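K.L.:
no sequence on this one, just coordinates:
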């Protein structure tokens, strides 16, 4: 009887583990991006300027840059499962702090949320690589879609919930605490395990070959510029649309459509990525699609649905490609971990610059022409980096060829 019980428990573990992974994915975007439809309400309530409001998206990205590289160290000390549980606790605690109290608690809670999400961003893929090595592409696509769907729903309901409940923006951002609470409950069965992260998990950034590699910088800047553009759009799209004459509810719905669209490319690209001879065309095309979408929002905002979906598809495809480049361009798991740490640190620092810079430009210049034109121009630069990063070569081979030359 005891043996049968053990077998049944072992057989059920993958079910609970997959459920936990998918629920965990719901926490990785919505608590940050769901704030954007409420930015106007928060600004008016607390007297914040546009630049200060942009910090609500910038702070989590700074936390990503600072905390992400050290997530692997946390997992080696406390185990992968317990570290992911700690991440859920941080996200839940941050949401509570953010939605109550004065302005300082709004920013403190936002930083704590970003720290928890940073840990999850690094360790969740590590868990997939370790426990489901044959299904990494499929499960990554499914959890990306889950992440996008929940973020889309959250963005669509945040403003109506805050507006029509009469309780204001605090309820709109407090509702996200449901996600870590439910996720933590489902994750509890995993706490009996204490295992190390996968070998290729991002390590703290340090000097070395990857930092001296042109190819590594091409991968890093492709990812970083895409993150810059994505988080600018996520932060300010509802405000851009409201300034163009859309209702807050319609703007929130389109903001949700943006996030849903970012998840769609994962379903196509993840299974076929390694079968492509190189990824130059895909990287170039995704950047140009994003550029067209941004220019469309500027020049023809009446067709915002089309442009929003294009931006979502373009940035979603680029993030999948950029993350794939980390493993495809590296020649070993150790090198992939070093490149991942470099790309995340530099990439998130670039991304963190975006919302605040664009908010300042909008305040100073009084319009969205320059900010959107700047983002479109960066998409073209990103396309050029995509042509370089998408070549079917490795960092070691690229370094060797440069020395021979």
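P.N.:
Perfect, I can see it now. The structure presented is a predicted model; accordingly, all values stated were derived computationally and were not measured.

K.L.:
Please make it C-alpha for all contacts and neighbour counts, starting now.
P.N.:
OK.

K.L.:
Outside of stretch 19-28 itself, list whatever touches it.
P.N.:
The contact list for stretch 19-28 (Cα atoms under 8 Å, 6 or more residues apart in numbering) reads 88, 91, 117, 120-121, 124, 142-144, 146-147, 150-151, 179-180, 182-183, 186-187.

K.L.:
Likewise for stretch 320-333?
P.N.:
For stretch 320-333, the external contacting residues (Cα under 8 Å, 6+ apart) are 199-200, 215-216, 219-220, 222-223, 265-266, 269-270, 273, 279, 282-283, 336, 339-340, 389-390, 392-396.

K.L.:
Mind doing that once more with 6 Å?
P.N.:
The contact list for stretch 320-333 (Cα atoms under 6 Å, 6 or more residues apart in numbering) reads 200, 223, 336, 340, 394-395.

K.L.:
Widest-spaced pair of these?
P.N.:
200 and 223 (18.2 Å; Cα to Cα).

K.L.:
Which positions within the helix or strand in which residue 147 is found qualify as buried?
P.N.:
Assigned by DSSP states H and E, residue 147 belongs to helix 136-164. Within helix 136-164, the residues that count as buried by 16 or more other Cα atoms under 10 Å are 136-137, 139-163.

K.L.:
Stretch 247-267 too?
P.N.:
Across stretch 247-267, burial judged by 16+ other Cα under 10 Å covers 248-267.

K.L.:
Between residue 200 and residue 223, which has more neighbouring residues?
P.N.:
Remark: of residue 200 and residue 223, residue 223 carries more neighbours, 31 against 21, as counted by other Cα atoms under 10 Å.

K.L.:
ok, which stretches of the stretch 1-150 of the chain are helices?
P.N.:
Using DSSP state H, counting those that start in this stretch, the helices of the stretch 1-150 of the chain run over residues 2-25, 30-33, 39-46, 50-67, 71-78, 80-98, 103-131, 136-164.

K.L.:
Redo those as JSON lines? Include distance to residue 289.
P.N.:
Output for those, formatted as JSON lines (distance: least, Cα to Cα, whole Å):
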{"stretch": "helix 2-25", "distance to residue 289": "26"}
{"stretch": "helix 30-33", "distance to residue 289": "22"}
{"stretch": "helix 39-46", "distance to residue 289": "27"}
{"stretch": "helix 50-67", "distance to residue 289": "24"}
{"stretch": "helix 71-78", "distance to residue 289": "33"}
{"stretch": "helix 80-98", "distance to residue 289": "33"}
{"stretch": "helix 103-131", "distance to residue 289": "26"}
{"stretch": "helix 136-164", "distance to residue 289": "19"}
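
K.L.:
Residue 127 versus the nearest residue to residue 86 once chain neighbours are set aside, what's the distance?
P.N.:
Of all residues not flanking residue 86 in the chain, residue 116 sits nearest, at 7.5 Å (Cα to Cα, 6 or more residues apart in numbering). Applying Cα to Cα, to the nearest Å, the value for residue 116 to residue 127 is 16 Å.

K.L.:
Next up, a structure to set beside the first:
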């Protein structure tokens, strides 16, 4: 080994603070090939069916298990709680295993959880949902980092592909689970069938994800000068904004179907409405991110989309049965703020390491914030017997989302 090579190896050891390295092949960004785009899209398509498939048959699951309203509220909150807790571990996994293996592990854990939660009673359902959500959480944090690292000149376009696939997965899970029930022997078969999609994603990701040359190593002195993300005020604004938009999204995915059924909509139509909320995001994901994320500020876009959500919630509170498809469309348009939430994480940071840290913080703490939404929404409905108090609370959350989104969308760095 030459003197220059020895010096380079010493610098790497000092920078990481460890004597053992994971190896250059795991430190470099994934190679941005067309197959990686397919892998990103297929992985993204698995990040919502675990939630929407269960939500679309929530009444049957509750009745079949003889569960209480509190258990049902907990079930709708479990995914977002786990998203928050597991997201904190995602950067550590990516450093230890490398990005390719970490996301592959996420798909494997998701598959195992989807199978586990349909094999037994209420507690196993909760446990399996938690395991599945842990896999989703890792993907939630790391896939946007892959987009920024591997496609630096096409962040808007690939973010659009990612969020479109994510929306499509959520919509398909909601639309097809109710019809699958009679074909597969009940809700267990219909919900468990989505493990096949995550298994397919695992196979494609294993084939398509390959690390390139390692990135330049950050020296120890530079790392010490960097402030922790939790000490940066704008990072907390981005986190709170992300958490509130997640709160709105998971209330919709967890409870909208039950709300519509309670006002006279058939279970099949309610599932289609839940699917439509997600599917609306597909065309919007190809249009909005490339435009909004290429502008200096995203504030106006965020506020405009949040206004659509607020109009939908007002309609649901005043006359839910009068125009349910209109309220569904408005809410689906409003939820297109999600790709901007991911884009803001990338745009408010200067380098990939900061993006990973902010993504973990925003999604870790953000999803914990978001988890309170489905739980409180269900509890308020259970206590009052009316959807109105829950919808008023949701409207207040959307107003706060507008304010924080305006600040988070302004052009500056954390």
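P.N.:
Perfect, I can see it now. Keep in mind it's a predicted model, so treat the numbers as computed, not measured.

K.L.:
TM-score, when you put one on top of the other?
P.N.:
Here the superposed chains carry a TM-score of 0.86, computed using TM-score structural alignment, normalised by the length of the first structure; 376 aligned residues with a Cα RMSD of 2.6 Å.

K.L.:
about what we covered before: for the contacts of stretch 320-333 of the first structure, which one is nearest residue 359 of the first structure?
P.N.:
Distance to residue 359 of the first structure, by Cα to Cα, is smallest for residue 223 among those, at 21.7 Å.

K.L.:
What residue in the second structure is paired with the closest one?
P.N.:
Aligned counterpart of residue 223 of the first structure in the second structure: residue 242 (TM-score structural alignment).

K.L.:
contacting residues for its match?
P.N.:
341, 366.

K.L.:
what's the angle between the helix or strand hosting it and helix 58-65?
P.N.:
Here residue 242 of the second structure, judged by DSSP H and E, is contained in helix 233-262. Computed by axes from the mean of the first three to the mean of the last three Cα atoms, to 10 degrees, the angle separating helix 233-262 of the second structure from helix 58-65 equals 70 degrees.

K.L.:
A strand includes residue 386 of the second structure, no?
P.N.:
No: counting by DSSP: H, G, I helix; E, B strand; the rest coil, residue 386 of the second structure falls outside a strand, being coil.

K.L.:
For it, give its distance to residue 177 of the second structure.
P.N.:
27 Å.

K.L.:
Export the contacts of stretch 320-333 of the first structure to JSON lines and append columns for secondary structure.
P.N.:
Below are the contacts of stretch 320-333 of the first structure laid out as JSON lines (three-state DSSP):
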{"residue": "200", "secondary structure": "coil"}
{"residue": "223", "secondary structure": "helix"}
{"residue": "336", "secondary structure": "helix"}
{"residue": "340", "secondary structure": "helix"}
{"residue": "394", "secondary structure": "coil"}
{"residue": "395", "secondary structure": "helix"}
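
K.L.:
In a markdown table: the residues you listed, plus distance to residue 12 of the first structure.
P.N.:
Compiled in a markdown table, these are given as follows (distance: Cα to Cα, whole Å):
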| residue | distance to residue 12 of the first structure |
| --- | --- |
| 200 | 27 |
| 223 | 37 |
| 336 | 32 |
| 340 | 33 |
| 394 | 40 |
| 395 | 41 |
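
K.L.:
Residue 347 of the first structure: which of those residues is nearest?
P.N.:
Nearest to residue 347 of the first structure among those is residue 223, at 6.0 Å by Cα to Cα.

K.L.:
So residue 9 of the second structure, which state does it fall into?
P.N.:
Assignment for residue 9 of the second structure (three-state DSSP): helix.

K.L.:
And it, how far from residue 15 of the second structure?
P.N.:
Look at residue 9 of the second structure and residue 15 of the second structure: by Cα to Cα, they are 10 Å apart.

K.L.:
quick one, what contacts residue 414 of the second structure?
P.N.:
Applying Cα under 6 Å, 6+ apart, the residues near residue 414 of the second structure are 234-235, 348.

K.L.:
what do you get if the cut-off is 10 Å, keeping everything else the same?
P.N.:
227, 229, 231-238, 345, 347-350, 354, 358, 408 (Cα atoms under 10 Å, 6 or more residues apart in numbering).

K.L.:
returning to what we had before: ok, then the element right after the helix holding residue 147 of the first structure?
P.N.:
Using DSSP H and E, the helix or strand that follows helix 136-164 of the first structure towards the C-terminus is helix 169-174.

K.L.:
The helix or strand following that next one corresponds to what range in the second structure?
P.N.:
Next along the chain after helix 169-174 of the first structure, taking DSSP H and E as the criterion, comes helix 178-187. Counting by TM-score structural alignment, helix 178-187 of the first structure falls onto residues 196-205 of the second structure.

K.L.:
Tell me, how many residues neighbour residue 10 of the second structure?
P.N.:
12.

K.L.:
Could you report the distance from it to residue 225 of the second structure?
P.N.:
20 Å.

K.L.:
From residue 241 of the second structure, how far off is the counterpart of residue 392 of the first structure in the second structure?
P.N.:
Residue 392 of the first structure maps onto residue 411 in the second structure, with residues paired by TM-score structural alignment. Counting by Cα to Cα, the gap from residue 411 of the second structure to residue 241 of the second structure is 15 Å.

K.L.:
Quick one, which of the helices of the stretch 1-150 of the first structure gets closest to residue 227 of the first structure.
P.N.:
The nearest among the helices of the stretch 1-150 of the first structure, by Cα to Cα, is helix 50-67 at 9.6 Å.

K.L.:
And that closest one against the second structure, how far off on average?
P.N.:
Compared with the second structure after fitting, helix 50-67 of the first structure deviates on average by 1.7 Å (mean Cα distance after the TM-score superposition for the first structure).

K.L.:
Find me the equivalent region of that helix in the second structure.
P.N.:
Going by TM-score structural alignment, helix 50-67 of the first structure sits over residues 69-86 in the second structure.

K.L.:
Check the offset of the matching stretch from the chain's centre.
P.N.:
14 Å (Cα atoms, centre = their mean, to the nearest Å).

K.L.:
And it, what's buried?
P.N.:
71-86.
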